[in-house]
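[1] coords please:
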Amino acid sequence: MHPSPKDDLVHAQPFSPAERAAVYRAIETRRDVRDQFLPEPLPEDLLERLLGAAHLAPSVGFMQPWNFIVIRDPAVRAQAHRAFERANEEAAVMFAGERQSLYRSLKLEGIRKAPVSICVTCDPDRGGAVVLGRTHNPRMDVYSTVCAVQNLWLAARAEGVGVGWVSIFHDADIRALLGIPERVEIVAWLCLGFVDQLYREPELALKGWRQRLPLEELVYAERWGKPR
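    Okay, the predicted model is just below:
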């Protein structure tokens, strides 16, 4: 006898006020950490909780396209940092004048300072040739993987762990360093470590790089450009 469909359902009760506040606090105080990492290693059980949170992310067609490469070896992280430095110098010269000076003043030391890094990848073949929900938008697998990154990031905030997303590198350098197959897409290099302080606002806003846009300017009603 097959179980009743009702047996697969649970009540969708709203969270208690305290639980709801904790969720919003994690969202509002999450920061991209670049230089505030403490050298203390992350316990294995804590890292497993963070990876478990990432693995609970939604994914199109339930394809779960992500993989997580955990990197603790200082020698490997040092090679990754050298790849970052090469790309970072290339990036710096793309800005001019005061913008370049401000860019060079930003401390981007997560790869060396954080005790562990996680390279998050997306396997486009995980769900087979035809994936439910990806039939008309082939990038849905990557979007799903980014959801896993956000899950990990919010769980890390709740655990007092800082996360920094490094995106300044040549794909080929990291692919060669970690032995990632050509068909697999590199989505994120994340630096993780305990922190005892976080910026009260996003660091780039506090340092004058860019300010948060007003939400009311970004929400439309019914069609593009129509104010709500």
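[2] going forward, measure contacts between C-alpha atoms and count neighbours the same way
    Will do.
[3] Buried ones in stretch 78-94, by neighbour count?
    Within stretch 78-94, the residues that count as buried by 16 or more other Cα atoms under 10 Å are Gln79, Ala80, His81, Arg82, Ala83, Phe84, Glu85, Asn88.
[4] surely the fifth one meets Asp173?
    Pointing back at Ala83 there. Yes - counting by Cα atoms under 8 Å, Ala83 touches Asp173, with 6.4 Å between them.
[5] want to put them side by side, so please do this one too:
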Amino acid sequence: MQHGDEHAPGGRRRPPRAIVLVMAEYGVGDSPLWYRGSSEDVGLVDAGADGFGLSAALRHDLEAWNDVFDSLSGTSFEWPSAAARDAHRVDAFTLASRVQLELGDGVHVWCGAGGGIDTFPVAHPVVVAPADRVGTEVESWNGRRRAEVLSARAAGLREGTARAIVGWRALTERAGGPFGDAETRALGLRTAARMQADVGVRAQVVSLAGASGPYTPADVD
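    I've put the predicted structure just below:
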């Protein structure tokens, strides 16, 4: 793991050196990782490059996950089953959590169940659990507006998932919310995996390192 100090002298928070989105795409092999939030770093992240040298095991698993999506190009982009589609979406967050841990404090990892979030809020229903909301509250977005703030139960999340959200928020607050550190952001991504498993096809869960919406490194202070 490449952990670093996220805090500048005087207690100020350092901007991340990069924001990375885990998103499946055709023909990208073991690096379905994309720069976000910067006009200088754009496009595909090289998962084997210096500074982003992910472990061989994680790169293998990222490639296997992306290959599942890649294979749809020969099937008119139809998933073999709803279960296969849902598992792929949940696995996106689990892999993103591992990416976050390996890249460490200086990188923020985003995930939208393996899909794109460039037009967030997107046209279909989205569920976000920002780190700085209280209790089990989550945000429901529809189109380009925040539709409402719901309890986890009202959003269709299980009791265990609701408890996981509360626990993650408490740890993030201690580490310095809303972004916390690499460990709390990784936990947030694993919590998002639980959320995605609960909501299934009804919504896309989006995890933005604890934030409510997209941001740039310059927004972090």
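[6] What would you report as the TM-score here?
    The TM-score (TM-score structural alignment, normalised by the length of the second structure) is 0.27; 113 aligned residues with a Cα RMSD of 6.4 Å.
[7] possible to save the buried residues of stretch 78-94 of the first structure as a markdown table with distance to Trp165 of the first structure and secondary structure?
    Shown next, in a markdown table, are the buried residues of stretch 78-94 of the first structure (distance: Cα to Cα, whole Å; DSSP: H, G, I helix; E, B strand; the rest coil):
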| residue | distance to Trp165 of the first structure | secondary structure |
| --- | --- | --- |
| Gln79 | 17 | helix |
| Ala80 | 13 | helix |
| His81 | 13 | helix |
| Arg82 | 16 | helix |
| Ala83 | 15 | helix |
| Phe84 | 12 | helix |
| Glu85 | 15 | helix |
| Asn88 | 14 | helix |
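[8] Take those and write them to a markdown table, including distance to Ser105 of the first structure.
    What follows is the buried residues of stretch 78-94 of the first structure, written out as a markdown table (distance: Cα to Cα, whole Å):
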| residue | distance to Ser105 of the first structure |
| --- | --- |
| Gln79 | 22 |
| Ala80 | 21 |
| His81 | 17 |
| Arg82 | 18 |
| Ala83 | 19 |
| Phe84 | 16 |
| Glu85 | 14 |
| Asn88 | 12 |
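[9] State the next helix or strand along the chain beyond the longest strand seen in the first structure.
    Secondary structure of the first structure per DSSP state E: the longest strand is strand 185-194. Per DSSP states H and E, the first helix or strand lying C-terminal to strand 185-194 of the first structure is helix 203-206.
[10] can you pull the buried residues of that following helix?
    In terms of neighbour count (16+ other Cα under 10 Å), helix 203-206 of the first structure has its buried residues at Glu203.
[11] Repeat that for stretch 67-77 of the first structure.
    Asn67, Phe68, Ile71, Arg77.
[12] Narrow these to those in helices?
    Arg77 (DSSP state H).
[13] So which of the buried residues of stretch 67-77 of the first structure is the closest to Glu28 of the first structure?
    Phe68 (25.5 Å; Cα to Cα).
[14] Leu152 of the first structure versus the nearest residue in space to the closest one that is not next to it in sequence, what's the distance?
    Leaving aside its sequence neighbours, Phe68 of the first structure sits nearest to Val120 (Cα to Cα, 6 or more residues apart in numbering; 4.8 Å). Val120 of the first structure is 11 Å from Leu152 of the first structure, where distance means Cα to Cα, to the nearest Å.
[15] okay, these two: which has more neighbours?
    With neighbours defined as other Cα atoms under 10 Å, Val120 of the first structure and Leu152 compare such that Leu152 has more, 23 against 20.
[16] residues touching the closest residue in space to that one that isn't next to it in sequence, list them.
    Spatial nearest neighbour of Leu152 of the first structure, chain neighbours left out: Ala54 (4.7 Å); criterion: Cα to Cα, 6+ apart. Contacts for Ala54 of the first structure were tallied using Cα atoms under 8 Å, 6 or more residues apart in numbering; they are Cys147, Ala148, Val149, Gln150, Asn151, Leu152.
[17] give me the number of residues near the third one?
    Think Val149 of the first structure. Using other Cα under 10 Å, Val149 of the first structure is surrounded by 24 other residues.
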